[in-house]
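predicted model follows, preceded by the sequence.
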Amino acid sequence: MLPTDPLLPGLPVLAQGFALGFGLIVAIGAQNAFVLRQGLRREHVASVVLFCAAADAVLIAAGVLGMAQALGERPGVARVLAVAGALFLAVYGWRALQRARRPQGLDAAADGASLTRTGALAQAAAFTLLNPHVYLDTVLLVGSIGAQQPAGLRAWFVAGASGASLLWFVLLGFGARALAPWFAWPRAWQVLDGLIAVTMGGLAVLLMRHAALGP
């Protein structure tokens, strides 16, 4: 018998985490606008990008580990969370589809007062940690889905979701000058929201299948 590649079981879980994380983080919002603004100004970009990505990674890992511990040997609770997560993703995908029907651009003007590194990080922290949706997305939703992965594959899921966050913030911050016209073009967001709607719909189907078949 040929040896099994240990990477193979983790790659689908990595991809699922990446797709979920990317779909949740890509949206027109204050945090994205702030990162894009700092990128346009070329002001403390690395610090802001690293803070936002690290905060997401910590919240995602805490959510997955905490939810895994909370679920324990409670398959009934896991099944309920899977159904609830599927419904949430279905609604999220539907909202993305509605945004695609009424696209708008992301306007992040580069004017305004310059910020110190401390001031930029303070604003990044406020946009990240004072937004209640970040806890719903990372801790509850991503955490509950990641916690249902086999114990040996949860790290792959966390890596995928965290990698999506890091990639997005790097694109926003360091690619701001090149990507700003694209982000200001409503049709680009229409295409992106359409892809998000399809992705979230697919993940919702997978979760419903998980709920139906059980762990």
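Yep, it's here.

drop to CA atoms for contacts and neighbour counts, all remaining ones
OK.

figure out how far the helix or strand encompassing Ala126 is from the centre of its chain.
Assigned by DSSP states H and E, Ala126 belongs to helix 117-129. Mean-position distance between helix 117-129 and its chain equals 19 Å (C-alpha atoms, centre = their mean, to the nearest Å).

for stretch 14-23, same thing?
Distance, centroid of stretch 14-23 to centroid of chain: 7 Å (C-alpha atoms, centre = their mean).

look up how far Asn131 lies from Arg79.
Arg79 sits 28 Å away from Asn131, going by C-alpha to C-alpha, to the nearest Å.

what about versus this one:
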Amino acid sequence: MDSAFLSGFALSLSLILAIGAQNAFVLRQGLRRQHVLAVVLTCAVSDAVLIAAGVTGFSWVAQAAPWVQPLFRWGGAAFLLVYGAISFRNALRGGEALEAAGNGDWSLRAAILTCLALTWLNPHVYLDTLVLIGSVSTKFPGRHFAFGAGAMAASFVFFFALGYGARLLAPLFAKPGAWRLLDVGVGTLMWAIAFSLILDTQG
């Protein structure tokens, strides 16, 4: 399989895996089996739109202003190093567990509006998709669309797996130890990508 596609898939998946309100809401809806298809599609399609904007827009900007590419590569590497360090810190501290099941039912409209708010009103999603994924995509000249496709595929795979596999995943990720392992994996991947960006910039 195309290395650009796999790289996009891995980066996007590592970003989505972080504990957050959006994932907690998707897991909650999956546990209660309420509007699961609408919820996961809303999250995945929103991500796909933002990823497409990041990959295409950043490539255009990089061609118009060549100095932007190394600037954002260094910025992306710095962000990944910090993000990875936070993941390692969380793994050392432990005590994290995802509380997903809540009380009360949600209407279809309320569920979709909540998903849209958790996605589009979250400032981190713009950094992840428009800046970070967009900047890393420049490592694959001529194949940035494959990179973007991989990133989008990761979003769809993750949200569908989380929504429909919630009843299987919830007991596992209610345990702090599972999140420790996840944080270590995410931190390792983040740092690996950061160092690859730094080496490319120096080269």
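That came through, no problem. Worth saying up front: this structure is predicted, and the values here are computed from it rather than measured.

which position in structure 2 pairs with Glu43 of structure 1?
When structure 2 is aligned by TM-score structural alignment, Glu43 of structure 1 is paired with Gln34.

helix, strand or coil for its match?
coil (DSSP: H, G, I helix; E, B strand; the rest coil).

count of residues packed around it?
For Gln34 of structure 2, the neighbour count with other C-alpha atoms under 10 Å is 18.

so who does it touch?
Applying C-alpha atoms under 8 Å, 6 or more residues apart in numbering to Gln34 of structure 2 gives the contacts Asp105, Trp106.

ok, it to Trp179 of structure 2 distance?
As judged by C-alpha to C-alpha, Gln34 of structure 2 and Trp179 of structure 2 stand 25 Å apart.

tell me the counterpart of Ser162 of structure 1 in structure 2.
Counting by TM-score structural alignment, Ser162 of structure 1 lines up with Met152 in structure 2.

count the residues that sit near that match.
26.

and it, how far from Ile133 of structure 2?
In terms of C-alpha to C-alpha, Met152 of structure 2 sits 11 Å off from Ile133 of structure 2.

which neighbours do those two share?
Common neighbours of Met152 of structure 2 and Ile133 (C-alpha under 8 Å, 6+ apart) are Ser12, Ile51.

which SS class is Trp106 of structure 2?
coil.

actually Phe169 of structure 1, not the one I wrote
Three-state assignment for Phe169 of structure 1 (three-state DSSP): helix.

which residues does it contact?
Phe169 of structure 1 neighbours (C-alpha under 8 Å, 6+ apart): Asn32, Val35, Val49, Cys52, Ala53.

which of those has the most neighbours?
Val35 (29 neighbours).

so what's Ala53 of structure 2 closest to, chain neighbours aside?
Leu130 (6.5 Å; C-alpha to C-alpha, 6 or more residues apart in numbering).

that neighbour -> structure 1?
By TM-score structural alignment, Leu130 of structure 2 lines up with Val139.
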